[in-house]
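1. sharing a model that was predicted from the sequence below.
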Amino acid sequence: MIRRVATCAALGLALAGQAQTASAAPFKPEGTPKVAMVLYGPRTDGGWSQAFEESRVRTEQALGIQIAVVEGIKESASAIRPAVELFIKRGYNVIIGTAFGYSDAFKELAEKYPKVAFLNGSGTTNGPNLESFYGRTYESHYLCGMAAGAVSKEGKLGFVAANPFGVVNWTINAYEMGARQINPKATTTAIYTGSWNDPVKERAAAEALAGQGIDVIGQHVDTPTPQIVAQEKGIHATGHHRDMKEFAPKASVCSLVWFWDRYLIPTIKKIGAGTWEPSPYGAFLSIKDGGPDIACCGADVPKEAADRVKAERQAIIDGKKVYGGPLADRDGKERVAAGATLSDADLWKMDWFVPGVVTQR
């Protein structure tokens, strides 16, 4: 999830080569790591912020440390700076942010406090003591699309999407591509809500999809509302951010799940050891690298299909590229040549769809 990415391409440019200041030597903190996390939303929001909170707890347990946390810090410098500077005043020297909208403020704070390490989930800014990080969410949605294709009776899938940005479009495309691994005739109809977190709009979109005869609903929005609607309608669904079967145990068959601790634990260890060298382009994490994984598969997914999902997951870990060529869009235009792989820059600015995707707004 990336909050209010009005210029989503900015993140793609940053990760694909926009000039940033690289560190000349590994970052060395003053003293042992004392870590704090700044949450965008409430730690019990059921989605994005709760996924960070759960990873915070796992990181504490793995490292034997305590990580202070403040929640509900919105994307404005007037909210971010006081919260972060209070932590720094109290001796915290590793600050973890959790929002795209923290990017500029974190850049300024990192420059002001060069002895403090800054990490920012879904950010765009980087520097000698600052690294933004995000995940290759399309890998997990590709796998969940396979599960969706396996439980769909008619091959008619739906997708409740937030905004028509590359970071969302790549999940929709991957979802359809995964579904067609199981059912070559599967289609995915996507409805954009125009918001990352709006249960009312998400319910309206999910109900509209169900009304069209769609029997599996995927999502790239924050709340579990699409899962809840699917269960109410007696159909299936796949989730985003966390294992959504918590909210719809009968409907949910697969979810993208963030395991931020897989990135945070080794990174904090490196910071403590004085060996951390933040990437000048940020960290763009695959499943193998500690990015988003899956919780799969629900009881209604046939064993043969579940085994195929597991095999494809392993193939991705072993190097398979979801966006490997040949690949054409739904208008027949070649987007990836045979033997090639879609670049990260092209991923971030994705504004096209694969065959089988129907978009509605």
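-> Yes, it's here.
2. hey, let's count contacts and neighbours off CA atoms from now on
-> Fine.
3. in the stretch 101-250 of the chain, which spans are helices?
-> Ranges of helices in the stretch 101-250 of the chain, per DSSP state H, counting those that start in this stretch, are 103-112, 137-151, 166-182, 199-211, 225-233.
4. any idea how far residue 286 is from residue 65?
-> 26 Å (Cα to Cα, to the nearest Å).
5. more neighbours: which of these two?
-> residue 286 (19 against 13; other Cα atoms under 10 Å).
6. list the contacts for residue 181?
-> Neighbour list for residue 181: 146, 149 [criterion: Cα atoms under 8 Å, 6 or more residues apart in numbering].
7. same thing with residue 236?
-> Residues in contact with residue 236 (Cα under 8 Å, 6+ apart) are 148, 151-152, 215-217, 227, 230, 250-253.
8. do the same with residue 217
-> 157-160, 206, 209, 226-227, 230, 236-238.
9. where's it relative to residue 329, distance?
-> Per Cα to Cα, residue 217 is found 22 Å from residue 329.
10. just residue 56 next, same as before
-> Residue 56 sits 39 Å away from residue 329, going by Cα to Cα.
11. what do you get for residue 263?
-> Per Cα to Cα, residue 263 is found 33 Å from residue 329.
12. now do residue 147
-> From residue 147 to residue 329 the distance is 23 Å (Cα to Cα).
13. quick one, which of the two is more surrounded?
-> More crowded of residue 147 and residue 329, by other Cα under 10 Å: residue 147, with 32 against 16.
14. now do residue 265 against residue 59, distance only.
-> Residue 265 sits 6 Å away from residue 59, taking Cα to Cα as the criterion.
15. next, the one to line up against it:
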Amino acid sequence: MRKMKWSLTSVCLFLALIVLAAGSVIPQAAAAEEKFKVAFIYVGAVGDAGWTYAHDLGRKFLEKQIPNVETSYVESVPEGADSERVLAELAEKGNKVIFATSFGYMDPVQKVAARYPNVVFMHCSGFKTSKNAGTYFGRDYQGRYLSGIVAGKYTKKNLIGYVAAYPIPEVIRGINSFTLGVQSVNPKVKVKVVWTNTWYDPTAEKEAAKSLLNAGADLIAMHQDTPAAMQAAQEKGAYGISYDSDMRSFAPKAVLTGPVWNWGPYYVKTVKSVMDGTWKSGQYWGGLSSGIIDIGPYGSMVSESVKKLVAAKRNVLMKDEGYVFAGPIKDQSGKIKVAKGKRLTDAEMLSIDWFVQGVEGNIPK
């Protein structure tokens, strides 16, 4: 029987081969475990029970649907220089996709995107795009219109108060579509607007709602990030139309319903497209048919007849995205802004700067 003889050189060579083999396996295992990093930047706190809360639900949904995705977020980031700094920090941390979830992040997104061409930036509700920065939003006016139908059926004084954040097209469009929904079932109603000039300030929101209730409104609608306006309505024995998420638990005796956001499926679709290399910059504006926007659950006080009325109109909007802003539509002065047989285009809706007839209040310049 032949005996195998090992020289010192042979042993060293054998050990080296083992190390090389092991070395080739370890990086592959690490690569398999490497997470695809996605970040979110929020203007409010995740506990606001409204706008930011809804986006954060979408973030959590994303992580559950794509296990290889690791998400992070930075909350309560002011719009402006602070947001530019945070966006850059998130890009430096290796995030491949960054979702900026407030209108005021628009210019900072463009600046930072230019510095990080290999990162995809998605800006919510804005209108500026670049090669690696797109925009996304939902046709909020559809949910607003449907909630207006409910409000029109439940006001007795024919005066509805509207607590509004900033005089930007997004908010103006919401006020107009809500008012058109109200007037579709109750043409006598007026919608009175008070501006807070803040997205997240529970105290200011509540005080604005109180001022409207003291002025005679018996129902409060809102474009704010917290349930404070709804709580003011309940304290006064009035009804409310909430926004962003289901706010019934915060004011169960007041909240009739309200438009709600479902960002999760869109976040999943977008991140998957980046991961598989099919993402392209553009402007996304999905409606009821996409599921990104809808009317939320109803309060116990809403009748079946009103629910059926809304359901019927919802079916119309599912098939006709331009229905809400179909003419004839007059502005506050009585001037025809949309002629009979005409409709506002997407570009006109996204830049709207006038109130429809029936709205009381001014749009600050």
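-> Thanks, I have the structure now. For clarity, every value in this text was computed on a predicted model and none was experimentally measured.
16. residue 265 and residue 59 of structure 1: who's more crowded?
-> Higher neighbour count among residue 265 of structure 1 and residue 59: residue 59, with 22 against 17, using other Cα under 10 Å.
17. contacting residues around the counterpart of the more buried one in structure 2?
-> If you follow residue 59 of structure 1 across to structure 2 using TM-score structural alignment, you land on residue 62. Applying Cα under 8 Å, 6+ apart to residue 62 of structure 2 gives the contacts 69, 264-265, 267-268.
18. mind listing the helices for the stretch 251-361 of structure 1?
-> Counting by DSSP H, counting those that start in this stretch, the helices of the stretch 251-361 of structure 1 are 261-273, 303-317, 344-348.
19. want to throw the ones you listed into TSV with distance to residue 89 of structure 1?
-> Rendered in TSV, the data for these read as follows (distance: least, Cα to Cα, whole Å):
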stretch	distance to residue 89 of structure 1
helix 261-273	19
helix 303-317	42
helix 344-348	37
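20. which among these is found nearest to residue 32 of structure 1?
-> Ranking the helices of the stretch 251-361 of structure 1 by proximity to residue 32 of structure 1 (Cα to Cα) places helix 261-273 first, at 5.8 Å.
21. tell me, the closest one lands on which residues of structure 2?
-> Helix 261-273 of structure 1 covers residues 264-276 of structure 2 once aligned (TM-score structural alignment).
22. also stretch 153-170 of structure 1?
-> Using TM-score structural alignment, the residues of structure 2 aligned to stretch 153-170 of structure 1 are 156-173.
23. and that stretch, which residues are buried?
-> Buried residues in stretch 156-173 of structure 2, counted by 16 or more other Cα atoms under 10 Å: 158-173.
24. so the alignment partner in structure 1 of residue 95 of structure 2, which state does it fall into?
-> Under the alignment (TM-score structural alignment), residue 95 of structure 2 maps onto residue 92 of structure 1. Here residue 92 of structure 1 is recorded as coil under DSSP: H, G, I helix; E, B strand; the rest coil.
25. give me the neighbour count for residue 92 of structure 1.
-> Count around residue 92 of structure 1 with other Cα under 10 Å applied: 21.
26. and the closest residue to it other than its chain neighbours, how far is that from residue 269 of structure 1?
-> Nearest in space to residue 92 of structure 1, with sequence neighbours left out and distances taken as Cα to Cα, 6 or more residues apart in numbering, is residue 34 at 4.8 Å. Separation of residue 34 of structure 1 from residue 269 of structure 1 (Cα to Cα): 12 Å.
27. ok, those two, which is more surrounded?
-> Neighbours around residue 34 of structure 1 and residue 269, counted as other Cα under 10 Å, are more numerous at residue 34. The numbers are 22 against 15.
28. OK, contacts around the aligned residue in structure 2 for that one?
-> Aligned counterpart of residue 34 of structure 1 in structure 2: residue 37 (TM-score structural alignment). Listed by Cα under 8 Å, 6+ apart, the contact set of residue 37 of structure 2 reads 69-72, 94-97.
29. helix, strand or coil: sort out residue 37 of structure 2 for me.
-> Residue 37 of structure 2, by the three-state scheme (three-state DSSP), is strand.
30. what's the local residue count around residue 38 of structure 1?
-> 26.
31. isn't it right up against residue 69?
-> Yes - the pair residue 38 of structure 1 / residue 69 is scored as a contact, 5.9 Å apart, by Cα atoms under 8 Å.
32. give me the common contacts of the two.
-> By Cα under 8 Å, 6+ apart, no residue touches both residue 38 of structure 1 and residue 69.
33. and stretch 216-231 of structure 2, which stretch of structure 1?
-> The aligned range for stretch 216-231 of structure 2 in structure 1 is 213-228, by TM-score structural alignment.
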